[in-house]
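Asker: Structure for the following, please:
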Amino acid sequence: MKQARKRRKPEQIVKAIAEGEAMLAAGKSLAEVNF
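Answerer: Take a look at the predicted model:
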């Protein structure tokens, strides 16, 4: 996984993680969440 490193505020990280968790809970594959 090559990505440009972006600085994020803590609340943005929390939101991103929450969205990822929600997608996983909805039954999406890990590949869909990551890309």
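Asker: CA atoms for contacts and neighbours, from now on please.
Answerer: OK.
Asker: List the contacts of the host helix or strand of Glu32.
Answerer: Here Glu32, judged by DSSP states H and E, is contained in helix 30-34. Outside helix 30-34, the residues within contact range by CA atoms under 8 Å, 6 or more residues apart in numbering are 20, 23-24.
Asker: Following up with a second sequence; could you model it the same way so I can compare the two?
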Amino acid sequence: LSSFAPNNSHKVSQSIPIMSETDDILEPEEIQR
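Answerer: This next block holds a predicted model:
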């Protein structure tokens, strides 16, 4: 279980920055529309 906890944390951390990038891409798209 101890080994699983850090693995899950890393996956979540990677998902957060990816979502932030998508938000940045969506913002300019909305402005262009």
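Asker: Give me the distance between the aligned partner of Gly27 of structure 1 in structure 2 and Ser3 of structure 2.
Answerer: Mapped onto structure 2 by TM-score structural alignment, Gly27 of structure 1 lines up with Glu21. When CA to CA, to the nearest Å is applied, the distance between Glu21 of structure 2 and Ser3 of structure 2 equals 29 Å.
Asker: now swap in Pro17 of structure 2 and tell me
Answerer: Pro17 of structure 2 sits 23 Å away from Ser3 of structure 2, going by CA to CA.
Asker: From the chain's centroid, how far away is the helix holding Glu32 of structure 1?
Answerer: In this view, helix 30-34 of structure 1 has its centroid 9 Å away from the chain centroid, taken as CA atoms, centre = their mean, to the nearest Å.
Asker: Comparing Glu21 and Ser3 of structure 2, which shows the higher neighbour count?
Answerer: With other CA atoms under 10 Å as the criterion, Glu21 of structure 2 and Ser3 differ in neighbour count, and Glu21 comes out ahead with 10 against 7.
Asker: And that one, how close does it get to Ser15 of structure 2?
Answerer: Distance, Glu21 of structure 2 to Ser15 of structure 2, using CA to CA: 10 Å.
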